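**Student:** here is my input; please provide its structure:
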Amino acid sequence: MRPLKQVKLITCIMPPGRAHGLILALKKEKGIDSANHSGGRGIGVGQPIERGSWQEVDILSVVVEAHRADEIFEFLFARSEINRPHGGFIYQTPLTAATLFSLPDLPLEGA
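**Tutor:** Here you go, the predicted structure:
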């Protein structure tokens, strides 16, 4: 593990089912093998808050070195289809520091 000083956190909040494919694409096409995927529930701005109106979402967070942040942001924006109606949103923020870690390169389960 090594500490990283100039890093950014890119977060995508999108409809369920998209994050896993993005993680695979980040690994295959951009060489990024560390990301966090979680789920949540939310409601769009301007929507009435009613019982059962909350929507499930995928939350994908990726820490990248600052010099690659715009490249990875654009990649995620294009691949996640966030530019479509109800596609979610994406943002990036600077981090004070982060620690680089990665898992060994193992074959995918079921492959």
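**Student:** alpha carbons only for contacts and neighbour counts from here, please
**Tutor:** Will do.
**Student:** ok, and what's touching the lengthiest strand in the chain?
**Tutor:** Taking DSSP state E as the criterion, the chain has its longest strand at strand 55-65. The contact list for strand 55-65 (Cα atoms under 8 Å, 6 or more residues apart in numbering) reads 4, 6-19, 34-43, 72, 98.
**Student:** let's go with 6 Å and repeat that
**Tutor:** Contact partners of strand 55-65, identified using Cα atoms under 6 Å, 6 or more residues apart in numbering, comprise 6-16, 35-42.
**Student:** which element follows that strand toward the C-terminus?
**Tutor:** For strand 55-65, the following helix or strand on the C-terminal side (DSSP states H and E) is helix 69-80.
**Student:** to compare against the first, here's the next sequence to fold:
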Amino acid sequence: MSAPTPEAPVPGRAAKLISCILPDDGTERRLLGWLRDQQGIIRANSVYCRGHSILQETSARRGKLPEPTLVRVVMIVVDADRADALCDLIYEQADIHRPGGGALMMTPLTFAMPFLLPEGVANEIGE
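**Tutor:** The predicted model follows:
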């Protein structure tokens, strides 16, 4: 019986996950385009979901949830050494400081794999 060969190490490095909760007003599309075109970030994702009292104050009858609003959650993976500066830029670029502008969080990741798109892959239609 031969000894097992060691596996190749996973090429990764320390990274952080920046998460934004944004209003459904086009901010997330503009932010994703800016991240790609101006910052070279291609490890990002956006999903829509229902938010209860996330971006605006609301009231509800006792024992009832307030009416949900549609919000966008943007998740960005960035190298740890660049994360603090990019988080500050995202805060300004997405206008999170405005009333109802959103929320911004940053959490550590163990590591992230580099990902490069093949040459010739076109951007999404409409951009």
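**Student:** got a TM-score for the two of them?
**Tutor:** The TM-score (TM-score structural alignment, normalised by the length of structure 1) is 0.85; 110 aligned residues with a Cα RMSD of 2.1 Å.
**Student:** so which of the contacts of strand 55-65 of structure 1 sit within strands?
**Tutor:** 7-14, 36-42.
**Student:** residue in structure 1 paired with residue 74 of structure 2?
**Tutor:** Aligned counterpart of residue 74 of structure 2 in structure 1: residue 60 (TM-score structural alignment).
**Student:** burial count for its match?
**Tutor:** 22 (other Cα atoms under 10 Å).
**Student:** distance-wise, check it relative to residue 91 of structure 1.
**Tutor:** For residue 60 of structure 1, the distance to residue 91 of structure 1 equals 11 Å [Cα to Cα, to the nearest Å].
**Student:** now do residue 99 of structure 1
**Tutor:** For residue 99 of structure 1 relative to residue 91 of structure 1 (Cα to Cα), the value is 21 Å.
**Student:** give me the nearest residue to residue 59 of structure 2, chain neighbours excluded.
**Tutor:** The shortest distance from residue 59 of structure 2 to any non-neighbouring residue, by Cα to Cα, 6 or more residues apart in numbering, is to residue 66 (6.0 Å).
**Student:** quick check: that neighbour touching residue 60?
**Tutor:** Yes - look at residue 66 of structure 2 against residue 60 with Cα atoms under 6 Å: they come within range, at 4.8 Å.
**Student:** and the buried ones among the contacts of strand 55-65 of structure 1, selectable in ChimeraX?
**Tutor:** In ChimeraX, this line selects whichever of the contacts of strand 55-65 of structure 1 come out buried by 16 or more other Cα atoms under 10 Å:
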select :7,8,9,10,11,12,13,14,15,16,35
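**Student:** so what does residue 22 of structure 2 match up with in structure 1?
**Tutor:** So, by TM-score structural alignment, residue 22 of structure 2 is matched to residue 14.
**Student:** hang on, isn't that match packed against residue 88?
**Tutor:** Yes - using Cα under 6 Å, residue 14 of structure 1 is in contact with residue 88, at 4.2 Å.
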